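S.K.: structure here, sequence nowhere to be found:
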């Protein structure tokens, strides 16, 4: 049975009210890869009545009362991806498709609409919270998901070319949960239910608004919104302090006359992660939605771990999921695959077992972690990094031995760094777990740009490619490398772009995995783009902002 999405469905369950209503712009898919489902099921598992308000027609505030007013709180998300990234291309052109909507259609198309409008509004969290607040004054609003995680502090907004306040202030919500939200949301709901007021709330991985920070010790205080807005040097200082903190200590930033105040990140154990996934899901879209393309892509995939210590300058994963990898147990993953394999429509293929970087599964640190968290260090790895390669390969083999499973593939990103990709492992996955094309991300063919990206040099990638081709020849495997390339990243001018084209040509790399750099909030690369220099070193960094030139570079690389 699905979580209720309407009053009628609530009546069938005998509910007068929900304890928590999760509001999302995505079609409701009851699958553990979808945030609304995993959060809702986790709260349900802990005794709460949860409703899913999926794709409300947001221009009318009354539509946010489809499930009534929740007993404890509204939990609002911007969706599986940032609404601005989903609604616009890197060159700021409105997108005409949304994979998280029925049949990719991003517009409401109900009869009687005089003008169609987007299912997912721009700055979705702000819009949803404003409409909810207009019809429900007193119920707490909790915001979360990647859209909130990346806008916790004062940040540069590419789409308006301005510095914006924390989304907690702009949305007028009460509580912000950053990162993976199951346990922080549960603890927050438990405390609200017990009568604790919002300004007394002390839950890890949450942020609230307070009047002053007197009485708090060991707080990392960022330059204020006004300082960051008016002085680029203060923006750089805030960026560096935020990165250095790594969500390990309390953090505060004045915005107008009050403070955004953030608690340290919540770290969970393998047992707690297993508990999240040891839950029954329908593993399909709610009957209201006939075809959700994003679901079709992942319906037989399995999340094996969370977090990424790759520390790429342009990537939002570390800010959202954290740099520490937490992996599910082998037993937990195998149990989920058995459930998938038992479904009548299962055709024999597990499309993916992975996470942000698939081969980080089961990796760990021999000294329990450090402040820098730069585990890969130019691809060759920190001496304290313990690769989980053997455990991951064993998991793939065990999954392939489950009844009715014919193929187990890896479709998550694979890091080519020697620290977590040895020749034996590469040989095995090429023979058994790569369907035809191995997608890897050199990102650029310019060592200068790769340095700004905090990625290994092109030499590291070329060594990987040499090993890849050697295995192909020895094993008689017909497989290909598809490179993922970012064009327009800070540091790339015409000379460096030409180096990337020559790099692709030299190594006979073909494919269309190209993307123009999108400056998403709070990343170091976005700070470079805005500042014109690297906030860490102070070194000037060129960023191409002419859209025609950026598209021209991209097309030239595709032609290669």
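M.R.: Arrived safely. Because the structure is predicted, anything quoted here is derived from the model rather than measured.

S.K.: every contact and neighbour count from this point should use C-alpha atoms.
M.R.: OK.

S.K.: check contacts around the residue nearest to residue 289 when sequence neighbours are not counted.
M.R.: In space, residue 289 comes closest to residue 102 once its chain neighbours are excluded; the distance is 6.0 Å by CA to CA, 6 or more residues apart in numbering. Residues in contact with residue 102 (CA atoms under 8 Å, 6 or more residues apart in numbering) are 27, 289-293.

S.K.: would you indicate which residues of the longest helix along the chain are buried?
M.R.: Criterion DSSP state H: the longest helix present in the chain is helix 458-475. By 16 or more other CA atoms under 10 Å, the buried positions in helix 458-475 come out as 458, 460-461, 464, 467-469, 471-472.

S.K.: over to stretch 230-246?
M.R.: 232-242, 245-246.

S.K.: what sits up against it?
M.R.: With contact meaning CA under 8 Å, 6+ apart, stretch 230-246 is reached by 220, 222-223, 227-229, 371-372, 522, 524, 527, 531, 535-536.

S.K.: nearest to residue 58, of the residues you listed?
M.R.: Distance to residue 58, by CA to CA, is smallest for residue 522 among the contacts of stretch 230-246, at 27.5 Å.

S.K.: residues contacting that closest one?
M.R.: Contacts for residue 522 (CA under 8 Å, 6+ apart) come out as 150-151, 155-156, 239, 316, 319.

S.K.: thinking again about what came up before, nearest to residue 81 among the contacts of stretch 230-246?
M.R.: Nearest to residue 81 among these: residue 522, at 15.3 Å, using CA to CA.

S.K.: element containing residue 450, please.
M.R.: Secondary structure assignment for residue 450, by DSSP states H and E: helix 447-453.

S.K.: what comes into contact with stretch 294-308?
M.R.: Identification of contacts with stretch 294-308 by CA under 8 Å, 6+ apart yields 29, 31, 33, 99-100, 283-285, 317-318, 321-328, 333, 336-337, 340, 349-357, 360-362.

S.K.: flag every buried residue along that stretch.
M.R.: 294-295, 298-308.

S.K.: out of those residues, which sit inside strands?
M.R.: Per DSSP state E, strands hold the following members of the buried residues of stretch 294-308: 301-303, 305-306.

S.K.: just put those residues in JSON lines and tack on distance to residue 265.
M.R.: Putting those into JSON lines (distance: CA to CA, whole Å) gives the following:
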{"residue": "301", "distance to residue 265": "27"}
{"residue": "302", "distance to residue 265": "25"}
{"residue": "303", "distance to residue 265": "21"}
{"residue": "305", "distance to residue 265": "17"}
{"residue": "306", "distance to residue 265": "14"}
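
S.K.: report the two of those residues separated the most.
M.R.: Longest span within those, CA to CA: 301 and 306, 14.4 Å.

S.K.: before we move on, the earlier item: ok, and the most crowded of the contacts of residue 102?
M.R.: residue 27 (27 neighbours; other CA atoms under 10 Å).

S.K.: tell me which element it falls in.
M.R.: Using DSSP H and E, no helix or strand contains residue 27.

S.K.: A further structure is provided below for comparison with the first:
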């Protein structure tokens, strides 16, 4: 049995340790699986010879909850977990969530709001002058001044609010190893100021050459356009090859963001996933941790995403340069899965942020970096795009032939515009024949050209072309498989007219989504900048933002216009949009007049 990293003083003693080198505090339950950041950082440090203890979901009301291992030799590492704590704790309507898939039994309320700040404060109360490093998705996307939807305010860099010594952003394996080695060699944490992928405290008199000075926090609070300008500069400095240091002033001092770390080499990526993960929640839990279910028998094939959807923070966190594991590494992991007691022959996923991205979008990226002034897929695929699925097709074929594997599914997102850009149906046919479990989830997000442009997504015709080819191939194969498309309501740029256009498309397709995602402004995205400023930072032009709660409710209701409880909202929306012609009993009508009933009008998957 693979030993877990210690979570108790007894487990530390069982290893023969008198103390830990680092203590890792996390807002997630401890699941020793490479889909959990805490497990990866802990195992990477362990492989470097450091003693790591983990305190998962401590009692944030008590500093004593951090003292079970005693004082660590080198420092504390703090993460809110795999999710921003505010996203984990609240819905898009700012209502508390009842559950948390990263907690035992899915129980909500086990991590505090603004967990990085709360845990960092606990460390400071428990141990004076203790080196403190924050990281994870929450720290990564709040590393500079950022709009906070839950307080409807512009908050400071999390480095300042947490009072940490150092902030690590992005995928932190390489950064944390270098930090640990230098601390182990006796270097003080405040002297470590030149590691890529970190944010440090600084003043304007000690900045590196080529540093770009962003608008100060005081100016950002006064001028929303200044925030859009600052975000635009940040967007142009997310590539490790071309990025410059960025400085943001807070009074007489400030924070300095060093350029991102270079992507992992394939050998490094493979090495991380060969570490001895138990692939299970720690045995101290009597209830399972729901988040493990989707990933327990899944394989992480890649990192990074050049899709650059406006509402996604991957560009700011993982970057646009794709990193992928070798076939041999993935096959070894698949063979390990077949020996797992609970494995029934099904690999649930082989993917990453975007499953069908297995190599950089073009050949120049690893030497010259990604383009600063254009995206790879939007508004049209770049002429230099290397759209080639041959490596992925070969990998999937090899995984299917692993003894003990019955089926290999793909459940990560598929970029259908990239798939079509290859110019042949080889991968799509392979996907339909072997890797779809009846339904394929894709994300066209909208049908309106105006909204899709704001989202950085392809024109609606591209999705229709993909669906036509998907249906045709399944017909040839004699398979009844369906596309399940995801759509977002109330995204910046979306008016009631656009929501009506989307509802009419659903009516035409005889499809009503079971779930609709109301746009959620989370830190680190282009869309959130639009939401806060009313400006598209890519063009610096004004953009319409449906921020009024009543309008947001109407837009959402239109996407499920056949539900009886939405009827009054749909009528109000259509009247406000000047589309009374869609109230009635005609073929295109969306809702019956007030006081009348259309009877059952249930949507279904398109045939």
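M.R.: Structure's in. What do you need? Keep in mind that what you see is a predicted model, and the values were worked out from it rather than measured.

S.K.: re the thing from before, which position in structure 2 aligns with the residue nearest to residue 289 of structure 1?
M.R.: Aligned counterpart of residue 102 of structure 1 in structure 2: residue 104 (TM-score structural alignment).

S.K.: do the same with residue 468 of structure 1
M.R.: Using TM-score structural alignment, residue 468 of structure 1 pairs with residue 470 in structure 2.

S.K.: likewise for residue 227 of structure 1?
M.R.: By TM-score structural alignment, residue 227 of structure 1 lines up with residue 219.

S.K.: once you drop chain neighbours, what's closest to that match?
M.R.: Per CA to CA, 6+ apart, closest to residue 219 of structure 2 is residue 226, 7.1 Å.

S.K.: can you check residue 456 of structure 1 too?
M.R.: Closest to residue 456 of structure 1 by CA to CA, 6+ apart is residue 378, at 4.4 Å.

S.K.: burial count for the equivalent of residue 558 of structure 2 over in structure 1?
M.R.: For residue 558 of structure 2, the aligned position in structure 1 is residue 556, judged by TM-score structural alignment. Neighbourhood size, residue 556 of structure 1 [other CA under 10 Å]: 13.

S.K.: so residue 556 of structure 1, which state does it fall into?
M.R.: State at residue 556 of structure 1, reduced to three classes by DSSP: H, G, I helix; E, B strand; the rest coil: helix.

S.K.: residues contacting the residue lying closest to it once chain neighbours are set aside?
M.R.: Counting by CA to CA, 6+ apart, residue 501 is the residue found nearest to residue 556 of structure 1 once chain neighbours are left out, at 7.7 Å. Residue 501 of structure 1 is in contact with 445, 556-557, 560, counting by CA under 8 Å, 6+ apart.

S.K.: which of the residues you listed are also in contact in structure 2?
M.R.: Retained in structure 2 (both residues aligned by TM-score structural alignment, their matches' CA atoms under 8 Å) from these: 556-557.

S.K.: among the contacts of residue 501 of structure 1, which ones are buried?
M.R.: 445, 557.

S.K.: distance to residue 279 of structure 1 for the contacts of residue 501 of structure 1 - can I get that in JSON lines?
M.R.: Below are the contacts of residue 501 of structure 1 laid out as JSON lines (distance: CA to CA, whole Å):
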{"residue": "445", "distance to residue 279 of structure 1": "44"}
{"residue": "556", "distance to residue 279 of structure 1": "48"}
{"residue": "557", "distance to residue 279 of structure 1": "45"}
{"residue": "560", "distance to residue 279 of structure 1": "47"}
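
S.K.: pick the one among the contacts of residue 501 of structure 1 closest to residue 54 of structure 1.
M.R.: residue 557 (39.6 Å).

S.K.: from residue 486 of structure 1, how far off is the match of residue 558 of structure 2?
M.R.: Distance of residue 556 of structure 1 to residue 486 of structure 1, computed by CA to CA, to the nearest Å: 13 Å.

S.K.: gap between residue 493 of structure 1 and residue 534 of structure 1?
M.R.: Using CA to CA, residue 493 of structure 1 is found at 16 Å from residue 534 of structure 1.

S.K.: out of these two, which sits in the busier spot?
M.R.: The neighbour comparison of residue 493 of structure 1 against residue 534 (other CA under 10 Å) goes to residue 534, with 22 against 19.

S.K.: what does that one align to in structure 2?
M.R.: Using TM-score structural alignment, residue 534 of structure 1 lines up with residue 536 in structure 2.

S.K.: residue 15 of structure 2 pairs with which position in structure 1?
M.R.: By TM-score structural alignment, residue 15 of structure 2 lines up with residue 13.

S.K.: check contacts around that match.
M.R.: Per CA under 8 Å, 6+ apart, neighbours of residue 13 of structure 1: none.

S.K.: from residue 40 of structure 1, how far off is it?
M.R.: Distance from residue 13 of structure 1 to residue 40 of structure 1, by CA to CA: 16 Å.

S.K.: what's the answer for residue 9 of structure 1, then?
M.R.: From residue 9 of structure 1 to residue 40 of structure 1 the distance is 15 Å (CA to CA).

S.K.: and what of residue 33 of structure 1?
M.R.: 12 Å.

S.K.: name the residue in these two with the higher neighbour count.
M.R.: More crowded of residue 33 of structure 1 and residue 40, by other CA under 10 Å: residue 40, with 23 against 18.

S.K.: now the more buried one, nearest residue through space, not along the chain?
M.R.: The nearest residue in space to residue 40 of structure 1 (CA to CA, 6+ apart) is residue 50, at 5.9 Å.

S.K.: ok, now residue 515 of structure 1?
M.R.: That would be residue 486: by CA to CA, 6+ apart, it lies 5.0 Å from residue 515 of structure 1.

S.K.: what is the burial count for the counterpart of residue 363 of structure 2 in structure 1?
M.R.: Aligned counterpart of residue 363 of structure 2 in structure 1: residue 366 (TM-score structural alignment). Using other CA under 10 Å, residue 366 of structure 1 has 10 other residues around it.

S.K.: quick check: the helix or strand that contains residue 572 of structure 2 aligns to which part of structure 1?
M.R.: Assessed by DSSP H and E, residue 572 of structure 2 sits inside helix 567-576. When structure 1 is aligned by TM-score structural alignment, helix 567-576 of structure 2 has no counterpart there.
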